[in-house]
Structures are given as C-alpha cells and as structure tokens.
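# only geometry, no sequence info:
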C-alpha cells in the first residue's frame, strides 16, 4: 500500500495511521496476506519512523519515499518489521532531486523562476532496498540497502549474492 504523510506536505489528506489501520484490519498478515509492504511517501523522517513503529509486527516492511536521498537506517524493528526511512531515488545524482540543478539553484539564489525544471539526463544511480521475508511469519528476516551507479557508494545486499 502507498500511504501519504501529512507533515510539511498536505495536511488535508486522510490520516495515514487510520488508513493503515483499515488496511491491516481488512487484510491481516498471515491471515489474508503472506506479506504486507507499505511505501510511506512523506517529507518528515519523524512521521515515517513513527509510522514504522505503529505497524511494527503487523507489516512485513515499511519503506519511506519522497525525499530522494537514501538513508542509512535500514533495520528490523523490535516486532519484526523491516524499516528504512528513504530508499532514495533512481536517477542522476548530479542534480537537484533528479532535475537539472541550474534552475532549482537559481530559484534558491534569486527567489524567482527563470524557466522550467528539466529532468537531469546524466548517468543514473539506482537506489532501493532488499528485504527477505519469512514464509512462516510474514515478517522480515533481513534488510539491506541497494545502490548501483556512478555517484554513490555501490552496495548490494549480501543475501542477494
């Protein structure tokens, strides 16, 4: 399920915690689902972390998205849910959030737009996360970041080799 956070984003959106509770009630882990994965699309890492703790033991994996930068907090929470605050983006990291950096930089300096944001077209780095989930419990057994490409230190989950 994709859940949207509200802090620094859209406070008018549905409560992400109530939305998750409805999903978990309708489709409980190991009763109606072999695995439950939440993509928590949010700005604030505090909201992402609290969401991970909220569903801990009831979901297989929570991965944060939206901030475009991979975090170094891949872990298995106490209840068995894999968690990472942000998987990072797939794209050109010689950019501003995947956009050619000149126009965003101009807007920070001059506070005035000169043109449109254009997608950066340099070599892409792929960022993500690998998770191994137990067939018995539906909870996480392993989690590790994935990064492939020219800009960031490459890493591949050991359990994928």
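Cool, the structure landed. This one's a predicted model, so the numbers in the text were calculated from it and none came from an experiment. Numbering: from 1, shown residues only.
# alpha carbons only for contacts and neighbour counts from here, please
Fine.
# Centroid-nearest residue for this protein?
The residue at the geometric middle of the chain, judged as the C-alpha nearest the mean C-alpha position with Cα atoms, centre = their mean, is residue 64 (2.4 Å).
# Please enumerate residues in contact with the helix or strand hosting that one?
Residue 64 is part of strand 61-65 when elements are defined by DSSP states H and E. Where contact means Cα atoms under 8 Å, 6 or more residues apart in numbering, the residues beyond strand 61-65 that reach it are 36-42, 48, 52, 81-88, 131, 139-140.
# Just the buried residues of these.
Neighbour-count burial within these applies to 36, 38-42, 48, 52, 81-88, 131, 139-140; the criterion is 16 or more other Cα atoms under 10 Å.
# take the one below as the second:
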C-alpha cells in the first residue's frame, strides 16, 4: 500500500522477488510491478493487483480506476486467468465501494485494506464479484491499529509526541476473507470472513 517503500531495502528486493507487488498507480518511476499472474497448486492462473485510493490519502496518487481498467481488460477472469483479485488500499469506504462496483463482473474479489479494522459487509455484488470493504489487519487487536496503545493515546489526549510508535506484541488475530470461485467464469460463488485466534475470537458470557 502507501507504505510499500517505507523500508528502503525493498527498493532493490521488489525487482527480484516475483511474489511482491506494489500499487498499480504508484509513481511510474517506482521499481516493481503493480500486478502479477501467479499459479496455484493445481496450475490455475490467478491475477493479483493492488491499487491505492485517492480520497483522504497523504499524497495524490494516480487514478486507481483507469489503472485497474487497463489491467483487467488484459486479464478477464474465465479467459487468460481463472480468477482475479483486487486489493484496494484506501481510507474512504465510499471509494472502496466505488472500486468494487467498477470491477463487478470483471474480478473474482475486490477487498479493501489500509484501515486495519475488519468490516461486516462481506457480499457478492450483482454481477458476481465478492467484496468486503476491509479485510482487517493480521496482528494484535489489543492495540490501536496494531500499535502499542501508550504513545497513540498520549498523542490523542495531549496533542504531543514523546516516543515512536511500537508494534503491539500480544496474541495475534489472523483476519481476511475466504472466497470460492467458479473455474469457468472466474466469478465468486461464496465469500466468508476469516478471523482466527486473538481478541476478535473471544466471547463473553
């Protein structure tokens, strides 16, 4: 997402590692690629692409709709690929939903990331694309979006910075979505949120 190149080592590593993609609509001069076609264990080809939203983001990225349109036209599900997955890394749920409906019938799944909190809107859109506004983070939910709580709370309460943020290190929850697709059309037949372990799975009497 927007943190793709926070670790400077990735600048060279992303060029050599085919399993890593960067956002499609990042700067054109950035290393790496914004989509990849990978094969699953049965040899089926799957398109994976990521785009950054523009609304409320820290810098003006290129248009995610046109960037995705170019890639999806070249990789229709049920044609060159058996399935297509789009990760829309964005702040605004309205923009994520816009991408979902823009891609409906053209991808197997559109799933949002960036806000770290899983949403309760998993669904199959009218033309067959599975959708969820945010899959949620994989990490410790006894935190403030994955960070140890003391410093974020201090900044909210006082408006002042004392220390750097540090990751919360309690029990992690794995969050995501499980999607079944039709091999013939590449469209979704089912979607189910995945939440395993950690605080999101705890219940109270």
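Received, thanks. Everything numeric in this text was worked out from a predicted model, so none of it was measured.
# Report the TM-score for the pair.
Structural agreement between the two chains, given as a TM-score (TM-score structural alignment, normalised by the length of structure 1), stands at 0.92; 154 aligned residues with a Cα RMSD of 1.1 Å.
# hang on, the earlier thing: counterpart of the residue nearest to the centre of structure 1 in structure 2?
Structural correspondence for residue 64 of structure 1 with respect to structure 2 (TM-score structural alignment): residue 112.
# Do a quick rundown of the strands in structure 1.
For structure 1, applying DSSP state E gives strands covering 2-4, 37-41, 61-65, 75-76, 82-84, 126-133, 140-148.
# which residues sit against the fifth one?
Strand 82-84 of structure 1 is contacted by residues 52, 60-64, 71-77, 131, 139-143 when judged by Cα under 8 Å, 6+ apart.
# average offset between that strand and structure 2?
On superposition with structure 2, the mean distance recorded for strand 82-84 of structure 1 (mean Cα distance after the TM-score superposition for structure 1) is 0.2 Å.
# Onto which residues of structure 2 does that strand map?
Residues 130-132 of structure 2 are where strand 82-84 of structure 1 aligns, with TM-score structural alignment as the criterion.
# tell me how far that stretch is from the chain's mean position?
Per Cα atoms, centre = their mean, to the nearest Å, the displacement of stretch 130-132 of structure 2 from the mean C-alpha position of its chain is 11 Å.
# Repeat that for stretch 65-77 of structure 2.
A distance of 17 Å separates the centroid of the chain from that of stretch 65-77 of structure 2, by Cα atoms, centre = their mean.
# gap between the nearest residue to residue 129 of structure 1 once chain neighbours are set aside and residue 104 of structure 1?
Using Cα to Cα, 6 or more residues apart in numbering and skipping residues adjacent in sequence, the residue nearest residue 129 of structure 1 is residue 145, 4.3 Å away. Using Cα to Cα, to the nearest Å, one obtains 28 Å as the distance from residue 145 of structure 1 to residue 104 of structure 1.
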